[in-house]
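[1] Okay, predicted coordinates and the sequence, questions at the end:
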Amino acid sequence: MAKKANIYDVAERAGVSHQTVSRVLNNHSSLKPATREKVEKAISELHYRPNQAARQLVTSQSRIIGILIVSAELYGPFAILNAMEQEARKEGYSVISISVLLDSPASWRAGIDQLRNLNVDGAITIALPNALVKEVEKSFTNETIVIVDAEPGKKFDAVNLDNESGGALATQHLIDLGHTEILHITGPIGGYEGTMRRKGYETTMLAAKLKPDVIEGDWSLSTGYEIGNEILSRKKYPSAIFTANDHLALGVIKALSEAKVRIPEDVSVVGFDNIPEAAYFSPSLTTISQNFDQLGNLAIKRMLSQLKSPGARETLMISPELISRESTQKKSAKKESRK
């Protein structure tokens, strides 16, 4: 088996010192373009791969970014993670993701300790509760922290969807269609995303002099289905429902459809997230779209910017978009939706 090339082999092939090769590997700004080109050509020809452990000893950087994410089968957080991995790779960084259990502080601690043992340069959290974000803050005192889809603060950068605006968009869409009895099914109690979406809904309802009607939920299909059956037990159905995510919407639609309640003729439904399946629901789902790729890319860019040149913390907000499909229509004046 052929011997693996080392930094001295690269230096000899390029006709430079091993220190110059090191400067190329660390993207030093003082190098002449011609020198960089020679070294990069030698690296390619020799299939050289730097020894990351040795590199960390020299630079005190692992070039690893740790990601903490809740262990759940939700499309949004994992779509954001996928975008982060691709963006980090382009910049020469590796991403290590650790899944934690939402209701288990022991799991939080184990995940945080695992990232610390890897000597990550920074940590990014995705859609974590405030209590867990605070644990991250306590543990990573010298590392850069970026939070995604969580309550922003002054101590670290945040990249969020404007969830309040999204809630307002969904609600206003239904009001514009003539609906006045609009039910909102929330996300988990105390969660930042769900709280802000609810706030957008309630603010818009009150501004239109309409009475908010709220049922607390979570992010799951099963909860949407259960709440759908709860709605069926009412003497009078709402003419429209806004759910805090698309999975809730799918559960609600299934329950109502089984009871022969027509969507959207009897009840209009709006979701939130625009998961890939939303366009293939029956009927296709009107929803609020968030750009998960943009969220992930911006989070990595903020992380790398702070690692390169620490500066003032920023909160970046991404605007949501209403995607109008078949699950909403103008309220019919002919009859009320009743049990």
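    Received the coordinates, thanks.

[2] use CA for all of it now, contacts and neighbours both
    OK.

[3] count of residues packed around residue 233?
    12 (other C-alpha atoms under 10 Å).

[4] Assess the claim that it and residue 339 are in contact.
    Yes: here residue 233 lies in contact with residue 339, judged by C-alpha atoms under 8 Å, at a distance of 7.4 Å.

[5] Run through the strands of the stretch 101-250 of the chain in chain order.
    Per DSSP state E, counting those that start in this stretch, the stretch 101-250 of the chain carries strands over the ranges 122-126, 144-148, 157-161, 182-185, 213-215, 240-243.

[6] From the contact counts, what lies against the fourth one?
    The one in question is strand 182-185. strand 213-215, strand 240-243 (3 or more C-alpha pairs under 8 Å, 6 or more residues apart in numbering; DSSP states H and E).

[7] want to compare, so here's the second one:
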Amino acid sequence: MADVARVAGVSAQTVSRALAGHPNVTPSTRAKVMAAVEELGYRRNNAARMLSSGRSRTIGVVTLQTNFYSRAAVTSGIENAARDAGYAVSTATTASLDTSAIEGALSRLADQDVEGIILSVPLIHTSERIEQLTRATPTITIDGSRTAATDVVAVDQFMVAKLATQHLLDLGHETVWHVSGPREWLEAARRREGWQAALETAGRSVPPPLEGDWSPGSGYRNGLVLAHIPDVTAVFVASDEMAFGVVRALHEAGRRVPEDVSVVGVDDIELAEYCSPSLTTVAQPFEQMGALAVAGLLRHIADPDCAPDTVPVEPKLVVRASTRPVGTNGDTAPGTQSGTSAASARP
């Protein structure tokens, strides 16, 4: 730091303030400091900085060990927002949603002296140890679950399902079938409840839900079942990735989408717009959720005594080509099959 100060022609204290983003440092002085940093290849020693300040400037994230797009997008939002705030991110992955696995991930982050933790996993069950860890370290959850001490950033999954189901009912379908996520996931349970409530409110029959595991393969297997039920004309699928599999199976069985069966997914991942047909879906702003979680966590770090809060995030219906009003453009009537095969739904 003394070398940087010498090259920039400022004091070591000014260098420290410039690197910390202090508001009293002018833009021209900060530019000189950063130019000297670049010239000298200076890197701050985080271990020494933690010893001098008593702060790690690190946020911990607990996430599921998976290749699901939604988890990666949330983590990206967290990392970008943390970096902008001058924080590093340490990630602890868990291979399952068992309480003991989540306890282990939280403990690993606590051992690193992170200043706060974002739980980016469904907290199905809590435990005394989880309660202790989240009381000791400011914590925010992203999926709607919470402990006594956690703040929450959450999309209303009940509303997600109602938006999707009502869209299909408004298109003239008599009822809507559902391919749900795994029973133990809170998001899946709330979407199932919202789908059922929308049908019951409209006075429609509620078909038995089919269950997937979020993967395209599970969607494909359930799509083959749906393809052989003639009365199926509309399907709400609990994730876009499962919806890709459902559409592929319907096409292979000769059920056209959307002429014979309309399909709605959830998430609005990047591939949704490019599958065939493009997928109608309920968008969840994953990166925004990550950024909101960081902002809330930093507030909690600054004021550990603040009361736990819930930050709602609004879902949005995105209408594309995989849904269409019943009976338009030569479509077959509900309960009949076209027999005409279409292109694969693979993106």
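    Done, it's in. Note that this is a predicted model, so its numbers are computed, not measured.

[8] circling back: out of the helices and strands packed on strand 182-185 of structure 1, nearest to residue 176 of structure 1?
    Counting by C-alpha to C-alpha, residue 176 of structure 1 lies closest to strand 240-243 out of those; the figure is 11.8 Å.

[9] Pull up the aligned stretch in structure 2 for the closest one.
    Per the alignment by TM-score structural alignment, strand 240-243 of structure 1 matches residues 234-237 in structure 2.

[10] quick one: that stretch to structure 1 mean distance?
    Its aligned residues in structure 1 lie a mean 0.4 Å from stretch 234-237 of structure 2 after superposition (mean C-alpha distance after the TM-score superposition for structure 1).

[11] Run the chain-centre distance for that stretch.
    What separates the centre of stretch 234-237 of structure 2 from the centre of its chain is 21 Å, taken as C-alpha atoms, centre = their mean, to the nearest Å.

[12] tell me the most buried of the helices and strands packed on strand 182-185 of structure 1?
    Greatest average neighbour count among those goes to strand 240-243 (a mean of 28), per mean count of other C-alpha atoms under 10 Å.

[13] which outside residues touch stretch 96-113 of structure 1?
    Residues outside stretch 96-113 of structure 1 that contact it (C-alpha atoms under 8 Å, 6 or more residues apart in numbering) are 64-71, 115, 128-129, 132, 135-136, 139.

[14] Tell me the one among those nearest to residue 52 of structure 1.
    For the contacts of stretch 96-113 of structure 1, the nearest to residue 52 of structure 1 is residue 64 (10.2 Å; C-alpha to C-alpha).

[15] What distance do you get for the aligned partner of that closest one in structure 2 to residue 297 of structure 2?
    Aligned counterpart of residue 64 of structure 1 in structure 2: residue 58 (TM-score structural alignment). Noted for residue 58 of structure 2: a distance of 11 Å to residue 297 of structure 2, by C-alpha to C-alpha, to the nearest Å.

[16] Please apply the same query to residue 183 of structure 2.
    Computed with C-alpha to C-alpha, the distance linking residue 183 of structure 2 and residue 297 of structure 2 is 29 Å.

[17] which one of these two has more residues nearby?
    Using other C-alpha under 10 Å, the more surrounded residue of residue 183 of structure 2 and residue 297 is residue 297, with 25 against 13.

[18] and the more buried one, that one's in a strand?
    No: counting by DSSP: H, G, I helix; E, B strand; the rest coil, residue 297 of structure 2 is located in no strand; its state is helix.

[19] Who are the contact partners of it?
    116-118, 138-140.

[20] before we move on, what about residue 1 of structure 2?
    Applying C-alpha under 8 Å, 6+ apart to residue 1 of structure 2 gives the contacts 12, 15-16, 42.

[21] Just give the number of residues close to the alignment partner in structure 1 of residue 224 of structure 2.
    Under the alignment (TM-score structural alignment), residue 224 of structure 2 pairs with residue 229 in structure 1. Neighbours of residue 229 of structure 1 under the rule other C-alpha under 10 Å: 18.

[22] Quick check, residue 229 of structure 1 in contact with residue 256.
    Yes: at 7.2 Å, residue 229 of structure 1 counts as touching residue 256 under the criterion of C-alpha under 8 Å.

[23] joint contacts of those two?
    In contact with both residue 229 of structure 1 and residue 256: no residue, using C-alpha under 8 Å, 6+ apart.

[24] which SS class is the aligned residue in structure 2 for residue 49 of structure 1?
    Counting by TM-score structural alignment, residue 49 of structure 1 lines up with residue 43 in structure 2. Using three-state DSSP, the secondary structure recorded for residue 43 of structure 2 is coil.
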